[in-house]
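*Asks:* quick one: sequence and predicted model below, then my questions.
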Amino acid sequence: MRDAICAAARAGFDAVECHWPYNTPAADVAAALAETGLPMLGLNTRRGNVASGENGLAALPGREVEARAAIDEALSYAEAVDARAVHVMAGCAEGAAAEAAFTANLRYACERAGPNRIILIEPLNPWDAPGYFLNRTGQAAEIIAGVGASNLKLMFDCYHVGRTEGDVIGRLRALMPIIGHIQFASVPDRGPPGHGELDLGPVFAEISALGWIVPLGAEYKVTGPTSDSLGWMQVLRRN
C-alpha cells in the first residue's frame, strides 16, 4: 500500500482512500501518509466471508457480534492512520429485521466513532451489488434520519446514483446536507471520466457551487496502468 500512496502523491492527488487495508500494518500506512503529506479520507469495514458472497455484515440479523467487531477494527485502524471516515458496509439482506440490525449497528458505530470521525453508508446499485441491503439514496436518507447521529453521513457515489437513479446533479442538491463523501466514475462502465452517459464536468462544477471542499474519490476501474487513465485530471480537476 505504501507504493500506491506514493504513486498517488506523484500523480498529483490531494488525498487517498482505501477499501480494506487490514493486511497492511497501520503503522506502515501512517508512515507513507506522513512521507507524502496526503490525508486518508476513509476505509471500509470488512465484508465478511467474501468467498460465500458476503458484502458487509451490519444489516445481517444475528451477526451483530461480528458486525461490531468489524466496526471496532475499522475505527481502530482509522484512528491509527487518522482516516476521516469509516464506511460501514451493510451486506446482502432485506426486510424490517435487516433495517433494524443496520440501524442498531450504525448507532453503535456512531457512538464509538465520536465527534471527530464520520460514519458513512453507501447505496450500491443492484447490477454491481445484487441483493445489497442499501440501494437508493432515499433509503439511506431515511436511515440517517432514523439513527439521528450527527456523525452519520451519506457516501454519494456519482456512479452508483447515476446507474440507479439518474439526475446526479439533482440528487446532489437535495442531499448535500447529509453527504459526508463523494466518489465518481463514468456511467455505465465505471471507467475513468471522459466517456459514457454522465458528463462529469457539470457535476464537478455543481459540487463546487454547493460549497464542497473535501477531495473527491476517484473510484473507477482501469484496463491498463492507472497512470494512463489520469488525463481527466487536467480537464476536470477542481482548483
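*Replies:* Cool, got the structure.
*Asks:* okay, CA-based contacts and neighbour counts for the rest of this
*Replies:* Noted.
*Asks:* residue farthest from the centroid of this protein?
*Replies:* Going by C-alpha atoms, centre = their mean, the residue of the chain most distant from its centre is Gly62, 24.9 Å out.
*Asks:* wait, is that one part of a strand?
*Replies:* No - with DSSP: H, G, I helix; E, B strand; the rest coil as the criterion, Gly62 is coil rather than part of a strand.
*Asks:* now do it against Glu73, distance only.
*Replies:* Distance check for Gly62 against Glu73: by C-alpha to C-alpha, to the nearest Å, it reads 19 Å.
*Asks:* all helices for this protein, in order.
*Replies:* Taking DSSP state H as the criterion, the chain carries its helices at 2-11, 26-36, 64-81, 96-113, 137-147, 158-164, 168-175, 200-209, 232-236.
*Asks:* just name the most buried of those helices.
*Replies:* Comparing the helices of the chain by mean neighbour count (mean count of other C-alpha atoms under 10 Å), helix 158-164 comes out on top with a mean of 23.
*Asks:* from Asn135, how far off is Arg238?
*Replies:* Distance, Arg238 to Asn135, by C-alpha to C-alpha: 29 Å.
*Asks:* okay, pairing it with this:
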Amino acid sequence: MPAFAANLTMNYPELEFLERFDAAARDGFRGVEFLFPYAFDRMEVSARTQGNDLHVALFNAPPGNWEQGERGLAALPGREEEFRRAIGSALEYSQVLGNSRLHVMAGLRDDEIPYERQMETYLRNIEYAASQAKSLGLTIVLEAINTRNMPGYFLNYQEETKAVCDLVGADNVKIQFDLYHAQIMQGDLAVRLKTLFESIGHIQVASVPDRHEPDEGEINYPYLFALLDRVGYRGWIGCEYNPRASTSDGLGWLHPWRGTIAKTL
C-alpha cells in the first residue's frame, strides 16, 4: 500500500512549522517531508520527529538565495564552492534527521551562459553531492519542475532528468517524480511511471490544475496509486499540495492508507 508523507512546507499552513509535526502525527501520517529546515536547529526538528514517531522522507539542500528568486545552485557556473557548502549543511541535518532522500535543486537557466556549460557544471555538482551522500546511505533526487510554477527552471521533463541520472552514473542519484509537474508538462503519467520506474527515488502528488488534495482534477490518482502498488513502489509519496481549507478536514482521500510506512527508508 502507498505510504504518504505530509509536506510540512505546504500542509498545515495555519500552524507554525514545528507544530506541524504534531498535527501530521495526529492525522495518521507516519512520514513527513519539507523544503528547507535550516531556519531551525536540527536537534529541535529531530525532537519533533522522534517525539511523534515520524520518519523524515525528504528535504531540499539549500537553494541559494530563495527570497531573491534563486531556485538552486547545482547548474550555476562559478557557484561551486557555495554549492559544496550547501551540501555540507544538508548532510549535517541528514545525519540527525535520518532522511533517505535529499532533493538537490538545479537552479534557473541563464541565457547568457551556454547550455552545455550549465549542464557540465550540473553534472559535476551532482556527482559531488552523490559521493558525499553515499556514506550516509542517502539518495540524491532530481526533479523536473513545470514552467508555469517555476519559469526558467533548468529541468522540465522526466526523461531529461533520467538522462542526467544516467550521465552521472551513481546508484544513489534518482528521479523525484512529481506527478503534478509531470501532468502539466507531459501527461501520459502511467506509461512514464512504468517506463522510468527503476530510476524513480521519490514521488509527490497534488491535483491538477489547482494543486490541492489529490482527490479532484484531471489526474486519476486512485488508478495511479494502484499502479504503483502493482509495479512494486515501496518508497514515500509526498503530499506536496496546498489544502483547500483545513489540512485535517481535507484528508478523506487518505483514509485507506493512513499510517502506512514506506519500505524504502
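*Replies:* All right, it came through fine. Here the structure is a predicted model, which means the values were calculated and not measured.
*Asks:* before we move on, the earlier item: of the helices of structure 1, which is nearest Ile121 of structure 1?
*Replies:* Nearest of the helices of structure 1 to Ile121 of structure 1, taken as C-alpha to C-alpha: helix 137-147 at 7.2 Å.
*Asks:* residue contacts, the most centrally placed residue in structure 1?
*Replies:* Of all residues in structure 1, the one closest to the mean position by C-alpha atoms, centre = their mean is Met155, 5.2 Å from it. Contact analysis of Met155 of structure 1 by C-alpha atoms under 8 Å, 6 or more residues apart in numbering lists His87, Leu120, Ile121, Glu122, Pro123, Ile179, Gly180, His181, Ile182, Gln183.
*Asks:* and the residues you listed as JSON lines, adding neighbour count and distance to Thr24 of structure 1?
*Replies:* Output for the contacts of Met155 of structure 1, formatted as JSON lines (neighbours: other C-alpha atoms under 10 Å; distance: C-alpha to C-alpha, whole Å):
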{"residue": "His87", "neighbour count": "24", "distance to Thr24 of structure 1": "18"}
{"residue": "Leu120", "neighbour count": "26", "distance to Thr24 of structure 1": "22"}
{"residue": "Ile121", "neighbour count": "26", "distance to Thr24 of structure 1": "24"}
{"residue": "Glu122", "neighbour count": "22", "distance to Thr24 of structure 1": "24"}
{"residue": "Pro123", "neighbour count": "24", "distance to Thr24 of structure 1": "27"}
{"residue": "Ile179", "neighbour count": "18", "distance to Thr24 of structure 1": "29"}
{"residue": "Gly180", "neighbour count": "20", "distance to Thr24 of structure 1": "26"}
{"residue": "His181", "neighbour count": "25", "distance to Thr24 of structure 1": "24"}
{"residue": "Ile182", "neighbour count": "19", "distance to Thr24 of structure 1": "25"}
{"residue": "Gln183", "neighbour count": "16", "distance to Thr24 of structure 1": "24"}
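*Asks:* return the subset of those residues lying in strands.
*Replies:* Counted as lying in strands by DSSP state E, out of the contacts of Met155 of structure 1, are His87, Leu120, Ile121, Ile179, Gly180, His181, Ile182, Gln183.
*Asks:* tell me the one of those nearest Gln234 of structure 1?
*Replies:* Gln234 of structure 1 lies nearest to Gln183 out of these, by C-alpha to C-alpha, at 17.8 Å.
*Asks:* please pull up the equivalent of that closest one in structure 2.
*Replies:* Mapped onto structure 2 by TM-score structural alignment, Gln183 of structure 1 lines up with Gln204.
*Asks:* measure that match to Asn125 of structure 2 for me?
*Replies:* Counting by C-alpha to C-alpha, the gap from Gln204 of structure 2 to Asn125 of structure 2 is 24 Å.
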